[in-house]
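Q: this one's structure only:
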C-alpha cells in the first residue's frame, strides 16, 4: 500500500493545487501552489473550513457532508483576502482516513496569477491553465508590441506633420503653416495683426558672396525674428527672402510700430559669414484684421503686401500700416513702369 509520504510526493507532482484532510476535517497536507496562497502561514492541523469557505453545494454543513460529495463539483473561496475563488473535486482516501481534494482556480485563474505571482511551475504540466498562461503572455507581448508600434507611428505622424509645416532652412513655419494659423484665427473670430517683411539688399548678398552666404543670412534673420517676437506669435518664411509674422490679439498700432522698427534695426546689424560682412535691411507692411468686417486671409495678405511696397517706395528700411490710398499709389506706380 502507498504510504502517506509517497501519496504526498505524487500529489505535489501531478496536482500541486490540492489539499489532503483527515477524517476529522483537519488539513494534513497541501500542495506547493497552495503554499504560495498561504503567504507563509501554517495550514497544517487547521480545520479545513477555517481556511476554505464552501459556497456550493449549499447543503454541505459539516465535514461528514463534505465527505459525501465524492465526484461532485465544489466551489470554494479563501476566507482570507483576496478571497480567491476555487473549484474542486473530492476523492475519499482508503479506510476512511480522510479525503484528497483536487483544486483549480477556474475562471479566477488570471486574478490568482496576478495576486500571488504564480507561474507555469505552479500548475500541473497537463493543466489547461498553462495553456492559458501562455496565451496571456503571448497577448501581453503582442499588446506591448502593438503599443510600441503605435507610439512609433504616432511619433512618425507628429514628425511628418511638423516637417510639413516647417521651413527646412530656417526652422520657421512655412506658408502652409501660415495658412493654417490664419484660417484658425479667422474662424475663431480672434483679432490679429499680420506683418509682411521683405529683406532689402538680400539679392546683393547672394550675388556677391554666393547662396551659402545667403542661406546663413536667412538663418540669422530667422533667429532675430524669433528673438523679437512672443512665443505665441507665428513667424513664417513664405518666400526666398519674404516673411510673415502673425500677432494674435495684438492690435495696438504703437506697439506694432515699435516692434517693426526694432526688427528693422536688428536686421541692419552686419551679419558675418566667415570673413565676409553681409549687410541687409528690411521693409515691413502691416494689416489689421479689425479693419475688415469679415476678415479674409487673402485680402489681409494683399493689404500687408501693399503696405510693404509703400514702405519700399518710401526709401526702404521702413514700416507702414495699410491704408486704402496706397492701392491707388501702387497702381499709378505700376502704370508708369509698364
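A: Here it is on my side, so go on. Computed from a predicted structure; not experimentally measured.

Q: CA only for contacts and neighbour counts going forward, please
A: OK.

Q: and the helices in the stretch 101-250 of the chain, which stretches?
A: Under the criterion DSSP state H, counting those that start in this stretch, the stretch 101-250 of the chain contains helices at 109-116, 128-164, 175-188, 202-209, 211-228.

Q: what's in contact with stretch 320-331?
A: 284-287, 303-304, 306-311 (Cα atoms under 8 Å, 6 or more residues apart in numbering).

Q: off-centre distance for that stretch?
A: Its chain's C-alpha centre and that of stretch 320-331 lie 49 Å apart, by Cα atoms, centre = their mean, to the nearest Å.

Q: any idea how far residue 265 is from residue 318?
A: Separation of residue 265 from residue 318 (Cα to Cα, to the nearest Å): 10 Å.

Q: between those two, which one's more packed in?
A: residue 318 (21 against 14; other Cα atoms under 10 Å).

Q: I'd assumed residue 286 was in contact with that one.
A: No: applying Cα atoms under 8 Å, one finds residue 318 not in contact with residue 286, separated by 11.2 Å.

Q: in stretch 112-121, which residues are buried?
A: Within stretch 112-121, the residues that qualify as buried are 112, 118, counting by 16 or more other Cα atoms under 10 Å.

Q: hmm, I typed the wrong one, I wanted stretch 282-293.
A: Buried residues in stretch 282-293, counted by 16+ other Cα under 10 Å: 282-289.

Q: just how off-centre is that stretch within its chain?
A: For stretch 282-293, the distance to the chain centre is 38 Å (Cα atoms, centre = their mean).

Q: could you do stretch 275-284 as well?
A: 43 Å.

Q: try stretch 149-160
A: Relative to the centre of its chain, stretch 149-160 is centred 9 Å away, using Cα atoms, centre = their mean.

Q: who's in contact with residue 183?
A: The contact partners of residue 183, taken as Cα under 8 Å, 6+ apart, are residue 297.

Q: the one 10 residues further on too?
A: Under the criterion of Cα under 8 Å, 6+ apart, the neighbours of residue 193 are 246-251, 286-289.

Q: check residue 53 too.
A: Residue 53 neighbours (Cα under 8 Å, 6+ apart): 76-79.

Q: so how far is residue 111 from residue 142?
A: From residue 142 to residue 111 the distance is 20 Å (Cα to Cα).

Q: and for residue 242?
A: 64 Å.

Q: take a look at this one as well, against the first:
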C-alpha cells in the first residue's frame, strides 16, 4: 500500500506572507516581481517593485553573479547576497526558493550586519521585521550595550577627574593654593634625579618677618590675608616651571629650575623681599611684614641630596635672620656666600 494521499500544499495569502516575511519578493516564472513585503518596499523608496524584473532591481553577487533568469533559479535553496542597484546601494542577504515548474520563486531578504544602519536610515521599527527575527532583540541589546558602555565611560571619566582632583588637593595648600610640603618633597626628588641628566636648580627657603605681630594685633583673619598675598607675590616673581610651596605656618620653599648664578638668585630674592615689604591692607588696617631667605644650590654639591639641600637652605635662612632679617643668604654661612 502506498499509504494515505499527501495533502496539497496550503496556499499562503500574500497579506499573511507579508506579515511573516516583510522583506520577501514573490517572483513569476519570468523573474518579474509579483508581490513584495512592506519593509522591502519601504527601503526601496519611490521605486515600484511590482512588475519589475528582479535582476533589474538587484545585482546578485554571491554565491556567483546571476545574469539571467536561469542563473537566478539555478541558485535556489542557497544563501545569496544581493545589492540594490538604485541608491542607496544597500547590500542584503537572502534565500531563494523555487516554487515548482511554472510557479516562479520566493526570495526572502534580510539586512544582516547592516541592520543598525538600515534602522537608522529608514526609521524602521519592530513591525518591519519578521516576528521570529532576532534583529530587533539584537539591536536592542546593541543599544543597551552602547548605553551601558557610554555610561561606564562617563563614570570612568568622572572617577578619573575625581582622582585627579583628590590628588591635586592632597598636594595643595588649601589657603594659598600653592603646593604643600608633600608636593615639594616629591618635586625636589625629581629635581635631584634630573642632576644626572645635567639639570641644575636651587632651593629657596623663605620665612616671614613680623608675621606674628600681625596675627597678635589683627587676628588670624589678617594673617590669612597676608599669607595669600605672599603666595601671589611668589607666583609673580618666580617662573611657571618653578615649584612654589607653603611648607609651614609662615614658611615657604621654592625650587628654582636652572637658576644657580649668585647674581641671578640675589636679584630674585631681592625682588621678593622688596614686594613683601609693601604695606598690605586688611579691613582698613595696614599689615607690614618682610622676609628672610636662605638658598642652597645644586651646583654646590658633587652629588646633591634632598635632605642636605633642605638643611643647608634652612641654615642659610637662619643666618639671614641672625644678620638682621629682610635679607638673603646663598649657600651655608660657612661658604661665605652671603648676599
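A: In hand now; what should we look at? Because the structure is a prediction, the values reported are computed rather than measured.

Q: Three-state assignment for the counterpart of residue 23 of structure 1 in structure 2, please.
A: Counting by TM-score structural alignment, residue 23 of structure 1 lines up with residue 29 in structure 2. Following DSSP: H, G, I helix; E, B strand; the rest coil, we place residue 29 of structure 2 in the coil state.

Q: now the closest residue to residue 124 of structure 2 other than its chain neighbours: how far from residue 35 of structure 2?
A: Nearest non-adjacent residue to residue 124 of structure 2, counting by Cα to Cα, 6 or more residues apart in numbering: residue 118, 7.3 Å away. Distance of residue 118 of structure 2 to residue 35 of structure 2, computed by Cα to Cα: 21 Å.

Q: re the thing from before, my guess is the match of residue 23 of structure 1 meets residue 104, correct?
A: Yes: applying Cα under 8 Å, one finds residue 29 of structure 2 in contact with residue 104, separated by 3.9 Å.

Q: tell me the contacts of the nearest residue to residue 177 of structure 2 once chain neighbours are set aside?
A: With sequence-adjacent residues excluded and distances taken as Cα to Cα, 6+ apart, residue 177 of structure 2 is closest to residue 231, at 8.0 Å. Shown in contact with residue 231 of structure 2 (Cα under 8 Å, 6+ apart): 176-178.

Q: closest one of these to residue 244 of structure 2?
A: Here the nearest of these to residue 244 of structure 2, counting by Cα to Cα, is residue 178; it sits at 6.2 Å.

Q: what number of residues lie near the equivalent of the closest one over in structure 1?
A: Mapped onto structure 1 by TM-score structural alignment, residue 178 of structure 2 lines up with residue 172. As a burial measure, residue 172 of structure 1 scores 22 neighbours (other Cα under 10 Å).

Q: any idea what residue 78 of structure 1 aligns with in structure 2?
A: Checking TM-score structural alignment: residue 78 of structure 1 goes with residue 83.

Q: now its match, what's its secondary structure?
A: Following three-state DSSP, we place residue 83 of structure 2 in the strand state.

Q: tell me the spacing between it and residue 76 of structure 2.
A: From residue 83 of structure 2 to residue 76 of structure 2 the distance is 17 Å (Cα to Cα).

Q: repeat that for residue 215 of structure 2.
A: 97 Å.

Q: now swap in residue 322 of structure 2 and tell me
A: Counting by Cα to Cα, the gap from residue 322 of structure 2 to residue 76 of structure 2 is 104 Å.

Q: what of residue 309 of structure 2?
A: To residue 76 of structure 2, residue 309 of structure 2 is 87 Å away according to Cα to Cα.

Q: more neighbours, the two?
A: Neighbour count, other Cα under 10 Å: between residue 309 of structure 2 and residue 76, residue 309 has more, with 24 against 17.

Q: map the more buried one across to structure 1 for me.
A: In structure 1, residue 309 of structure 2 lands on residue 300 (TM-score structural alignment).

Q: for its match, what are its contacts?
A: Taking Cα under 8 Å, 6+ apart, one finds 194, 287-289 in contact with residue 300 of structure 1.

Q: conserved subset of the residues you listed in structure 2?
A: Cross-checking the contacts of residue 300 of structure 1 against structure 2 gives 194, 287-289 as conserved contacts, using both residues aligned by TM-score structural alignment, their matches' Cα atoms under 8 Å.

Q: identify the farthest-apart pair in the residues you listed.
A: Pairwise distances across these peak at 7.8 Å for 194 and 289 (criterion: Cα to Cα).

Q: quick check, nearest of the contacts of residue 231 of structure 2 to residue 221 of structure 2?
A: residue 176 (13.4 Å).

Q: next one: the closest one from residue 236 of structure 2, what distance?
A: For residue 176 of structure 2, the distance to residue 236 of structure 2 equals 14 Å [Cα to Cα].

Q: for those two, indicate the residue with more neighbours.
A: Using other Cα under 10 Å, the more surrounded residue of residue 176 of structure 2 and residue 236 is residue 176, with 18 against 12.

Q: contacts only, for the more buried one.
A: 227-228, 231, 246.

Q: which of the residues you listed sits closest to residue 169 of structure 2?
A: Nearest member of those to residue 169 of structure 2, counting by Cα to Cα, is residue 246, at 13.7 Å.

Q: ok, that closest one - how many residues close by?
A: Per other Cα under 10 Å, the neighbour tally for residue 246 of structure 2 reads 27.

Q: map residue 281 of structure 1 across to structure 2 for me.
A: Matched by TM-score structural alignment, residue 281 of structure 1 corresponds to residue 290 in structure 2.

Q: surely that match and residue 206 touch.
A: No: using Cα under 8 Å, residue 290 of structure 2 is not in contact with residue 206, being 10.0 Å away.

Q: the more surrounded of the two?
A: residue 206 (25 against 21).

Q: matching residues in structure 2 for stretch 204-221 of structure 1?
A: Using TM-score structural alignment, stretch 204-221 of structure 1 corresponds to residues 213-230 of structure 2.

Q: residue contacts, the aligned partner of residue 253 of structure 1 in structure 2?
A: Counting by TM-score structural alignment, residue 253 of structure 1 lines up with residue 262 in structure 2. If you count contacts by Cα under 8 Å, 6+ apart, residue 262 of structure 2 has them with residue 330.

Q: do you know how far residue 262 of structure 2 is from residue 202 of structure 2?
A: Distance from residue 262 of structure 2 to residue 202 of structure 2, by Cα to Cα: 10 Å.
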